[in-house]
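1. Attaching a predicted model along with its sequence, questions to come.
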Amino acid sequence: MDLHWLKPLLGRPSPFTTVFLDVTRAEVAGEAEAADRWKSLRRSLERDGAPAAVLDEIGELIAVPTGGRGPHGRVIIADAEGVRVDRVLSDPPAQSVGVHGPLPALLPAIRSADEAVTALLVVTDRTGADLTLRSLGAAAEGASETEAVEGGHDDVHKTREGGLDRRSQTRAEDSWQRNAEAVAAEVDRRVREKALDLVLLTGDTRAVGFVRDALGQEARALLVEVAGGGRGEGVNAAAFEAKVAEAVTKFRATRRKAVLDRFATAQGRGENAVTSLDDVVEVLRRGQVAELVLHVDALSGALGERELFVGPGPLELATSAEDLAAIGVEGEGSRYTADIALVRAALGQEAGVTFAEDGAVDLVDGVGALLRWSDGSTPSEAVPTQSGDQARLRTVV
């Protein structure tokens, strides 16, 4: 999962205020509105020293409904100057929390990134298409603008009988194809210029086929056809949105599985993958990590209770003050919970983060790493490692 959008937080002025809130509408949750839930969090954050101006800005954002239906959450992160991250989560937190301190609580934001999907919705007919960029799982969801693309070829109607009518049918199909080519060209341009996860294509059956066939290779790789949409009246919007949600859920699972399969394969070979907190700390500070793998309960599990020692730079981290000094950090450094320190180091080397469900992969301490490279000094799953944890060694054949 790409986290480039979070990296600017590393250079922002502290302290940080992180709010992880259940924003489910009251008639769904049977509880108070999000604004009321925010009030108790605000009082706690005020006691911790969060700036009033920052809290006011967060309160104004929370007062605006997300537009989401059913249970969902929201994560907001502000630095000393104002809000920098605002994202919707498909699942609400078990308990709304607010954290004020020298570093942002990044895991809620990263969990939202795991759920977020940027999709281009293409609703096509014989004359053109409506293109809508949608951020599914982000706070901007529902605020996207739709742009119409018209093919410019108006001879799109067929007649049924006679020789002249057959010529009309040929002209009509030629117009459909040319209009579809215009739509496909615009979709291809969007794919080249924007970081898209999916292209969702729906509408008139024949037009969908023409657009699909005219798309370039890059757009086709992202393409998912969704039945039930259309440009005209009579579309069952609720049923169509349910199909979109199903397609997005399937994409999220596929995206996550691809990373975890790579991790499991590398782990099985005993190369380019490590697990356990000690070994992951080692490869993070060496800048070897391509993807940090965390158990889904990392936010509330053992990683939230373990502490690591960190220096000023994101790759300066260790499991003890002595190890921190050994890598050249003067003084005792700072002590942060392992979840914050690990994610901070991952961002510092532009690594991604992927969450794993129970049984998906073998994780010691709830954490692992898929590596960009390895050498003879890299911790290994097949031989004694630098952690000295004999219980986790594999049998060497």
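-> Structure received. All of these numbers come straight from a predicted model, not from anything done at the bench.
2. switch to C-alpha atoms for all contacts and neighbour counts from now on
-> Noted.
3. What is the neighbour count of residue 242?
-> Neighbour count of residue 242, defined by other CA atoms under 10 Å: 11.
4. dropping in the other structure now:
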Amino acid sequence: MRLHFLDPLYARAGPFASVYVDTSRDIDDPDKAIELRRRHTRSDLIALGADPATADASADAVGTDADLPGRHGQALFATHGEVVLTEELPQPPPVDKTRYTALPDAMPLALQYAPDIPYAAVVLTRVEPKGGATAPEDLLVKVQTGRWPSSAVAPRALTSLRVPIHGWRQEAERLAAELAHLIDLGHADTLVLCGDTWARGVLVNRLPAPLRNRVATVPGDERDVESGRALLEPQLAALFRGSLSAHDRDRLESFAAQRARHLAGEGLPATVAALQRGRADALVVNRPAQGWPPIWIGADPKQVALSATDLETFGATGYEEQPADAALLYAAVATGAELIVVPRQETPLEDGIGVLLRY
């Protein structure tokens, strides 16, 4: 998973307020619950030493996703009285969490956005004709692209068109070309189709033959669409559970080959050493995540070490101890590394972390 969406965080100097909060709307009186969370966010940040302007900005941002229905959470980051990044969480945090630290506590957000699978979803439904009961049926076509699972709570625009049944073959030709183009550009690993069996078959038959194995058919119809949520959200959750994007699968295969050659790339010390040398192409992290002891960072992103003594050896000054997950992610983003999240039971890693080497 590429981490460009975190770039705005690291373009600013800290310290940072990092807030993870449950802003679900599927409870009784959600506005009252969110107002209570605003007050707790502000008081917690003040207790942690945040300046009042940053505490106020953070608290004011809690619940600004009120138009998003259902169960979800919010991650927000602020510094020097300004919110610099707000992201929706597909799953609310187990408990609300607030930090005020030199580096943003962004690893929980990154883990929620994995595996970041690009896809296109298409729903095909027969509907009553506009010309009355004697006219041929129409086909309602809904199309949406996204990256799972972040699209569940941050869906892209939904395209909807109504096509006379007799015109579907021609329209399917055009749509198949568009979907094939998305795959060619890397904007979709999977084409998720749902709805009328005949209409699905017409569309699939017009796809280039090599792309037909990218098609996944799921049950349901347009009634599964909820405003503000991803098209076919429940079906996507079931389809992609435990999966990786095609990009991450390729990276993980390279990591497996690296392991087979017994190259140093597993465990916290090896990961830190690779980041120090700018040799980390991707961090490989187990889910559920493992707790790591704090590590040390200096002024430069490559100045990351397991001890202050190690940083002194590199000539670093002004270093400080930071939570390991925040420091590792900062170094990864700053040096252009990616993040691959893998289930622990499938790929157990020493210390729950490894690194795919760049050279």
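-> Received it, and whenever you're ready, just let me know what you need. Since this is a predicted model, take the numbers as computed values, not measurements.
5. Tell me if residue 274 of the first structure really is in a strand.
-> Yes: with DSSP: H, G, I helix; E, B strand; the rest coil as the criterion, residue 274 of the first structure is located in a strand.
6. What's it aligned with over in the second structure?
-> If you follow residue 274 of the first structure across to the second structure using TM-score structural alignment, you land on residue 265.
7. can you give me the helices in the stretch 201-350 of the first structure?
-> Ranges of helices within the stretch 201-350 of the first structure are 205-214, 217-222, 237-269, 277-285, 321-326, 338-348, based on DSSP state H, counting those that start in this stretch.
8. mean shift of the second one relative to the second structure?
-> Taken against the second structure, helix 217-222 of the first structure registers an average deviation of 6.5 Å after superposition, with mean CA distance after the TM-score superposition for the first structure.
9. Output the contacting helices and strands for that helix.
-> In terms of contacts (3 or more CA pairs under 8 Å, 6 or more residues apart in numbering; DSSP states H and E), helix 217-222 of the first structure is packed against helix 163-193, strand 198-203.
10. Next, the buried residues of it.
-> Residues 219-220, 222 are the ones in helix 217-222 of the first structure that count as buried (16 or more other CA atoms under 10 Å).
11. Quick check: what element follows whichever strand or helix holds residue 32 of the second structure along the chain?
-> Per DSSP states H and E, residue 32 of the second structure falls inside helix 30-47. Following helix 30-47 of the second structure in sequence order, the next helix or strand is helix 52-61 (DSSP H and E).
12. now the angle between helix 30-47 and that following helix, please.
-> 160 degrees (axes from the mean of the first three to the mean of the last three CA atoms, to 10 degrees).
13. mean shift between the helix or strand following helix 52-61 of the second structure and the first structure?
-> With elements assigned by DSSP H and E, the helix or strand that comes after helix 52-61 of the second structure is strand 73-79. Once superposed with the first structure, the aligned residues differ from strand 73-79 of the second structure by a mean of 2.5 Å; criterion: mean CA distance after the TM-score superposition for the first structure.
14. And the next helix or strand past strand 73-79 of the second structure?
-> Immediately after strand 73-79 of the second structure, counting by DSSP H and E, sits strand 82-89.
15. and that following strand, what does it pack onto?
-> helix 7-10, helix 52-61, strand 73-79.
16. Where in the first structure does that strand fall?
-> The aligned range for strand 82-89 of the second structure is 82-89, by TM-score structural alignment.
17. Show me which positions of that stretch end up buried.
-> Of the residues in stretch 82-89 of the first structure, 82-83, 85-89 count as buried by neighbour count, 16+ other CA under 10 Å.
18. Stretch 262-275 of the first structure too?
-> Neighbour-count burial for stretch 262-275 of the first structure, counted by 16+ other CA under 10 Å, picks out 263-264, 266-267, 270-275.
19. Over to stretch 211-226 of the second structure?
-> Buried-residue list, stretch 211-226 of the second structure, by 16+ other CA under 10 Å: 211, 215, 217-218, 220, 222, 224-225.
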